[in-house]
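Asker: give me a 3D structure for the following:
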Amino acid sequence: MTTLKARLHDDLTLAIKAHDKLRSATLRLTLTAIQKEEVAGTAARELSDVEVEKIIAREAKKRREAAEAFDKGGRTDSAERERAEGEVLADYLPKPLTDAELTELVAAAVAEAKEAGAEGPRAMGAVMKIVNPKVAGRADGGRVAAAVKKLLA
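Answerer: Predicted coordinates:
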């Protein structure tokens, strides 16, 4: 079992013992999503920590989007629950990049792409290819793309 998945299991056990319903429900749903991913496809397999992290990030994103939808629908109690679940999942994700850190990484990727001959707005794909592995899981793709467009313009 991967270390992140083992941590989720251990924390679930602690949450159940502490009667923390929010945390235990959130961790159960996340572990279920991980288990579904492990058995999807032709053969069952063990996920790496990186893959588990991606699933947790996907689950956190679902919570953010659901909270926004509940807010628009006027269901603030449900929105608050979704936000609380998102905060539980945030404990298992790497610390997000600040705007300054993201700009610095993108600037380095733009410079690297220019050295390889990529110029102007058409270099977007080349820059994204360079910067995405560096920011994996620490910044939203839309935020990265906006930073790249800003520096290429």
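
Asker: going by C-alpha atoms from here, please, whenever you check contacts or count neighbours.
Answerer: Will do.

Asker: for this structure, which helix extends over the most residues?
Answerer: Assignment by DSSP state H gives helix 49-72 as the longest helix of the chain.

Asker: list the contacts for the residue nearest to the spatial centre of the chain?
Answerer: Centroid-nearest residue in the chain, with Cα atoms, centre = their mean: Ala57, separated by 2.8 Å. By Cα atoms under 8 Å, 6 or more residues apart in numbering, the contact list for Ala57 reads Leu89, Leu93, Gly137.

Asker: one more sequence to fold, the one below, so I can look at both together:
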Amino acid sequence: MDMRDRVNAALKQAMKDKAVDRLSTLRLINAAIKDRDIAVRGDSDSAGVGDAEVLAILGKMSKQRMESVRAYEEGGRVDLAERERAEIAVIEEFLPRQLSPAEIEEAVSDAIATTGATSIRDMGKVMGELKGKYTGQMDFGTVGPMIKTRLS
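Answerer: Next comes the predicted model:
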């Protein structure tokens, strides 16, 4: 079952269960996927976004909510922070397991070896290799500096 089908099945189940908060989050996910479908449709004749793109959308949504939690906590709005955490929990149900720091180190080493990267100019190749294999499983914002350190 692809990601889109999993989200739709969860949406239908949330409707049956009358889980209002969960349903709201699943509708947000569905809307984000459809928005991306529309954006892609204008660029090419494709039928929509694939699982990798859906994972990227979900990762971005999760990251945005983490930032919101931090902002709400700094502002003393614990109630809103809890709501964001609940949305994060629903979103993360569809994301693959995040790699541990040791697994990320190993993946970076493997990607550098596979691409034959020797200098900072090869960073794009390494990132492309990692994104191809580990989309949704690691934060590429933290992996970038790690690669830079290894290649300099």
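
Asker: need the TM-score from the superposition.
Answerer: The TM-score (TM-score structural alignment, normalised by the length of structure 2) is 0.83; 149 aligned residues with a Cα RMSD of 2.3 Å.

Asker: sorry, back to before: nearest to Glu68 of structure 1 among the contacts of Ala57 of structure 1?
Answerer: Checking the contacts of Ala57 of structure 1 against Glu68 of structure 1 with Cα to Cα, the nearest one is Leu89 at 16.9 Å.

Asker: which strand or helix spans the closest one?
Answerer: Assigned by DSSP states H and E, Leu89 of structure 1 belongs to helix 76-90.

Asker: which residue of structure 2 sits farthest from its center?
Answerer: Most distant residue from the mean C-alpha position of structure 2: Thr118, 28.6 Å away (Cα atoms, centre = their mean).

Asker: I'd say it and Thr149 touch.
Answerer: No - if you go by Cα atoms under 8 Å, Thr118 of structure 2 and Thr149 don't touch, sitting 11.7 Å apart.

Asker: what stretch of structure 2 does stretch 79-96 of structure 1 fall on?
Answerer: Aligning stretch 79-96 of structure 1 against structure 2 (TM-score structural alignment) gives residues 81-98.

Asker: and the matching stretch, how far from the chain's centre?
Answerer: Counting by Cα atoms, centre = their mean, to the nearest Å, stretch 81-98 of structure 2 is centred 11 Å from the centre of its parent chain.

Asker: any buried residues in that stretch, and which?
Answerer: Neighbour-count burial for stretch 81-98 of structure 2, counted by 16 or more other Cα atoms under 10 Å, picks out Ala81, Glu84, Arg85, Glu87, Ile88, Val90, Ile91, Glu92, Phe94, Leu95.
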